[in-house]
Structure formats: structure tokens, C-alpha cells
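In: can you look at this prediction? I've put the sequence above it.
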Amino acid sequence: MEQQERALAAYVDSVRGEPGALGVVLVGSVAQGRERADSDVDVYLVVDDARFEAETAAGRFAWVERRDADYPGSYIDIKLVSPSYLRAAVERADDPTRASFLGARVAWSELPDLGDTVARIATLPDEVWDERVRSHVAQARLHGGYFLRQATERGDEFLRRHAGLHLALAAARAALAANRVMLPGPKYISKLVRAVSTPEGFVAAWERVVDDPDTASGAELLRVLDAWLGDGLSPGDTLSTFIRDNELHWLRGGVPAEFW
């Protein structure tokens, strides 16, 4: 909307010429064209690596400016990034970071390739998506077929809820990956799992696990998930994939699959 564009332009004018400032990338609802009249303006402020190192060493990663300066309820929500940060994000960013760049628009830049770099962050090749599907199916099988069963046998209420939540998360992540959809964060899972294409019975089975995880609801969700996405993932592959992406994630320099 016009008021957000004016606010963005005023912010860009305010940071041009700052030491180390290299660009401003508009993200969030305004960049994606789904803002409300009172929506804030979300941006990444791109600075050189020296300023990024100095700012983050002081604990300054994000802040708010121009509160109520441009229209009622307005503010600029700023996150700090650098060229090195952006290059690393292309290679190994998690889903919330990648998803934050979906629909991003470069508002100002001293870097000729900034737009291309930003676009690459929000894109994953098919082979990565396919491996994500396999990983999340493996997660679902272990949490639903092993840990949830153990929880029921032992009467362990914490483990029952933990296994059920992780089964639901893994099944949802597999469904999103199959549809090439990134996960911006946990608060979006319930909406996205109902919005993407899934086989008949998947959402109902998923909801039952969320509401009351037990061996019966877990087995039904796994049945639907395996019939849809489980081909080619043997029991041996399942266990090795789970171990690789959980117990050995530290050795590979990454994070567990649920945080991708």
C-alpha cells in the first residue's frame, strides 16, 4: 500500500550513506502484496562484513525504527545481514530463513548481484526436496512406529506427547516438501498442512494424531503417509536416515531435520 511504500522510501533514504550500508531488501507481507493498512514494513539491512561482525559482536541482530513516524501503527522491522551471511544462506539456511526471502524485493543496493542472491536463497533444487521427503518420512516412522509405541507400553505421558508431536511435525514436513513448500515456522504448520495437496485421509489422520496421539492414530497416519511417499525407503534406510539426521547431525555440521 502507498503508506508502506512511503515508509520504505523514507527508511532507505535514512540509511543511504551510513558506514558499511550496502542495501535494503524488502520482505514479509508488503513484499508479497498481502499487507494490511496497519502492517509494519519488514526489511533486511545489508551491511558489509566488517560492520556485521561489529554489530553482532555487540548483540545487535535486529531492531525497530521509525515507530509511528509514517502512519498510525507503523514501524520498520529490521534484521541485519551481510554478503557473507547471504552467501551462506544460499547453501545452508534453514526453512524459516529461506521462507523469509520468498517474494523479496531489493529496495536499494550497492551490490549488483543482490537480487540474484536473494532469489537463490528462496529456491531449492528438486533433489534437495526429494531428500527432504525421505528424511521426514524416516522421522515419522521412528516417532510414530517406535517411540509412540514405547510410550503407550510404558505409560509414559511425556513420551506419548513428544512422539505424537514429532510424528505430526515430520508428516507435515514431508507433505510440504512433496509440494515444494517451505515452512516459515511452527505457527504456520496447521494452516499449510491443510492447504497443500495431500491424499484422501491424510489431514484427518494428521489431526487425530495432534489431538490424541496413540498407537492407533499414529499407525493410521503412517499408513497414509507411507502409501503416498514411502516407496523406496526400506526399514534399514529408515533407521540409517534417522540416525544421520538426528544423532549424527552435529558430526555433519548441521541441525536435526525438524529444524531444516
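Out: Yep, it's here.

In: rest of the way, CA atoms for contacts and neighbours
Out: Will do.

In: tell me the helices and strands packed up against whichever strand or helix holds Ser217.
Out: Element membership for Ser217, per DSSP states H and E: helix 215-229. Judged by 3 or more CA pairs under 8 Å, 6 or more residues apart in numbering; DSSP states H and E, helix 215-229 is in contact with helix 126-142, helix 148-154, helix 157-178, helix 202-211.

In: I'd like the distance from that helix to the chain centre, please.
Out: On the basis of CA atoms, centre = their mean, to the nearest Å, helix 215-229 sits 24 Å off its chain's mean C-alpha point.

In: then stretch 177-192?
Out: Worked out by CA atoms, centre = their mean, stretch 177-192 lies 7 Å from the chain centre.

In: same question, stretch 16-34
Out: So, by CA atoms, centre = their mean, the centroid of stretch 16-34 is 20 Å from its chain's centroid.

In: so how far is the first residue of it from its last?
Out: One end of stretch 16-34 to the other measures 27 Å (CA to CA, to the nearest Å).

In: presented hereafter is structure B, for comparison with structure A:
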Amino acid sequence: MAYPLEGITLRAHHKDSIDYLAGKLSLDPSILAIIIAGSVAKGIAREDSDIDCYLVVSDEMFEEKKRQDQLFYFAKEGCDYTGGYFDGKIIPYHFLEAAALRGSEPTRASFEKAFVAFSQIPGVDDLVAKIPVYPEKNREKNFQDFFAQVELYGGYFANRAIETGNEYLLIYSIGQVTLFAGRLLLAYNRVLFPCHKSMMAVLRTLTHIPERYFELQEDMLLNTNRETIRAFVECIRSFHAWGIAPHEAVSRFILNNEWNWLEDEPPLSDR
């Protein structure tokens, strides 16, 4: 097996499955590298955990798979254990370069402790290691942008939703407050935002976090009213000077939420 195992704890059946995948796909010249990620790479996999992976392919194969809407890899063959399968994404080499340079936090986080199981590309290990790095240059701006979301959704939009009986807007607003409060604390601790599914688990590992944060968050989510929302927002507001005053948050919100199409394509939700 080509990949380094030092410092990586693998269950025997996961290692056997990875060996199988590498042996099989290495025969295909369009497969340039196999990168193992997820819980298996982190050494926290359950007995029945699937195996997350990135398949680095030639540009020609990537474009073909993209045209076919088949930028995923799913296979049970070779995973001879209960619940086992390969859950992969198909990427070109320049995806790795872009991820190291300007990847989103969830993309960066997906490469945490990832390792190369097979490669035809010299130096790909070093490139993969550069991806899961907290983007320090974004931190101060993130403080301001994320706090503006907490202020507007936890203030104006939540209040309007309660006043008008707009349940959709209320649910959406407290979801956004929860998300961006979490994003603020992750940024404060210089920890990558993993994804929505994993955010709460990662938040519980943080060193610096407001007192009663999870208690206040749960109260807001389960007993949603002006008082519980206000208490949660205040615990974030008073935790740190986020670099933007509440009255400035409106302007920042307009730029990020309403005029975000000016320089780039509108986000999917606004197309």
C-alpha cells in the first residue's frame, strides 16, 4: 500500500477496503489519485462507517462526468462489511490547487487529516496538506459579515415574523441566527466551518465560547419568542467586539444579502 499509515488509525476492514479501491482504480489511467477523507481518515469511524474519498481524474474525464451530472462515485464492491460503501466525489487536479488557494471553509474542512491512498501525481500529498488551513485573511471581515447576519435576523426579521405571524420567516430567521452565531464562534477560535450537519458537534469542542451558549441556543430553538431570541443574540453581542456597530449592520446586510449579485452570479437561492 502506497499511503502513509503513521499517525492514522484505521480499522482493519476499512484498510482492506481502501487497499481494494486503490488496487482496482490504479489500473485506470484516467484516475490520477485517490484521497481518503471523512471519519475514516480522522480515525473516528464507527465499525459500519462508509469511506469518503476524492477521486482525482484527468480533465477529460472530469468534463465528461460533469456533462453527465455524475460527479460522484458510489460503490459497495470491495467494502465487505455491514453498512460499507465508498462515497466519493470526482474532481480534477486543479480543484485541489483552487481549494488550497481559495477554497470555502466546508471544502477545506473536508480535507482535514485526509491522506493519499494512491497517486500518479508528484507532490500531491503536500498540496492536500495545504487545503485544511484556516483562512486567516478572511477572519476580521467574517466577524463583521457574520455579526451583521445575527443582528438583522435576530432583530428586525425575527420581530417582523412574530408581529405578522409569518412562521416561515421566523423559522428561517432563527436558523440564520443559529448558523451565523456558530460561524462567529468558529472564526473566533480559528476553526473551519465543517458543514451544517457537523457544526454543532464541532462547536462543542471549542475552547472559547460564551457561558450558557448551548442552553440559550436550545431555549431559542425550542421556545421561540422575543425574549429567547434576544437573550441568545445578546450572549453573542457581548462575547466579543466584532468590529461593526449594530447600526452599521444594515448596510453590510444589504451588500451581502440583497446586492450579492453585483460582482458574482446570484446565489442559487436568489436566481
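Out: All right, it came through fine. Owing to the predicted nature of the structure, the values given are computational and were not obtained by experimental measurement.

In: can you give me the TM-score here?
Out: In this superposition the chains share a TM-score of 0.89, using TM-score structural alignment, normalised by the length of the first structure; 257 aligned residues with a CA RMSD of 2.2 Å.

In: if we can go back for a sec, Glu35 of the first structure is nearest to which of the helices and strands packed on helix 215-229 of the first structure?
Out: Nearest to Glu35 of the first structure among these is helix 157-178 (24.0 Å), distances taken as CA to CA.

In: which of the helices and strands packed on helix 215-229 of the first structure sits closest to Phe242 of the first structure?
Out: helix 126-142 (5.8 Å).

In: ok and that closest one relative to helix 215-229, angle-wise?
Out: When axes from the mean of the first three to the mean of the last three CA atoms, to 10 degrees is applied, the directions of helix 126-142 of the first structure and helix 215-229 differ by 160 degrees.

In: relative to the second structure, what is the average displacement of helix 126-142 of the first structure?
Out: Following the fit onto the second structure, the mean deviation recorded for helix 126-142 of the first structure is 1.5 Å by mean CA distance after the TM-score superposition for the first structure.

In: can you tell me what part of the second structure that helix aligns to?
Out: Per the alignment by TM-score structural alignment, helix 126-142 of the first structure matches residues 136-152 in the second structure.

In: ok, the aligned partner of Leu27 of the second structure in the first structure - contacts?
Out: Aligning on TM-score structural alignment places Leu27 of the second structure opposite Gly17 in the first structure. For Gly17 of the first structure, the contact set (CA atoms under 8 Å, 6 or more residues apart in numbering) is empty.

In: give me the secondary structure label for Gly17 of the first structure.
Out: Classification of Gly17 of the first structure by DSSP: H, G, I helix; E, B strand; the rest coil places it in coil.

In: Ser135 of the first structure versus that one, what's the distance?
Out: Gly17 of the first structure is 46 Å from Ser135 of the first structure, by CA to CA.

In: so what touches the match of helix 126-142 of the first structure?
Out: Contacts of stretch 136-152 of the second structure (CA under 8 Å, 6+ apart): 176-177, 180-181, 183-184, 187-188, 190, 233, 242-244, 246, 249-250, 252-253, 256.

In: just how off-centre is that stretch within its chain?
Out: With CA atoms, centre = their mean, you get 17 Å for stretch 136-152 of the second structure.

In: Gln3 of the first structure -> the second structure?
Out: Checking TM-score structural alignment: Gln3 of the first structure goes with His13.

In: give the equivalent position in the first structure for Gln120 of the second structure.
Out: So, by TM-score structural alignment, Gln120 of the second structure is matched to Glu110.

In: right, and its match touches Gly23 too?
Out: Yes - the pair Glu110 of the first structure and Gly23 qualifies as a contact (CA atoms under 8 Å) at a distance of 6.0 Å.

In: which one of these two has more residues nearby?
Out: Counted by other CA atoms under 10 Å, Glu110 of the first structure and Gly23 do not tie: Gly23 has more neighbours, with 22 against 12.
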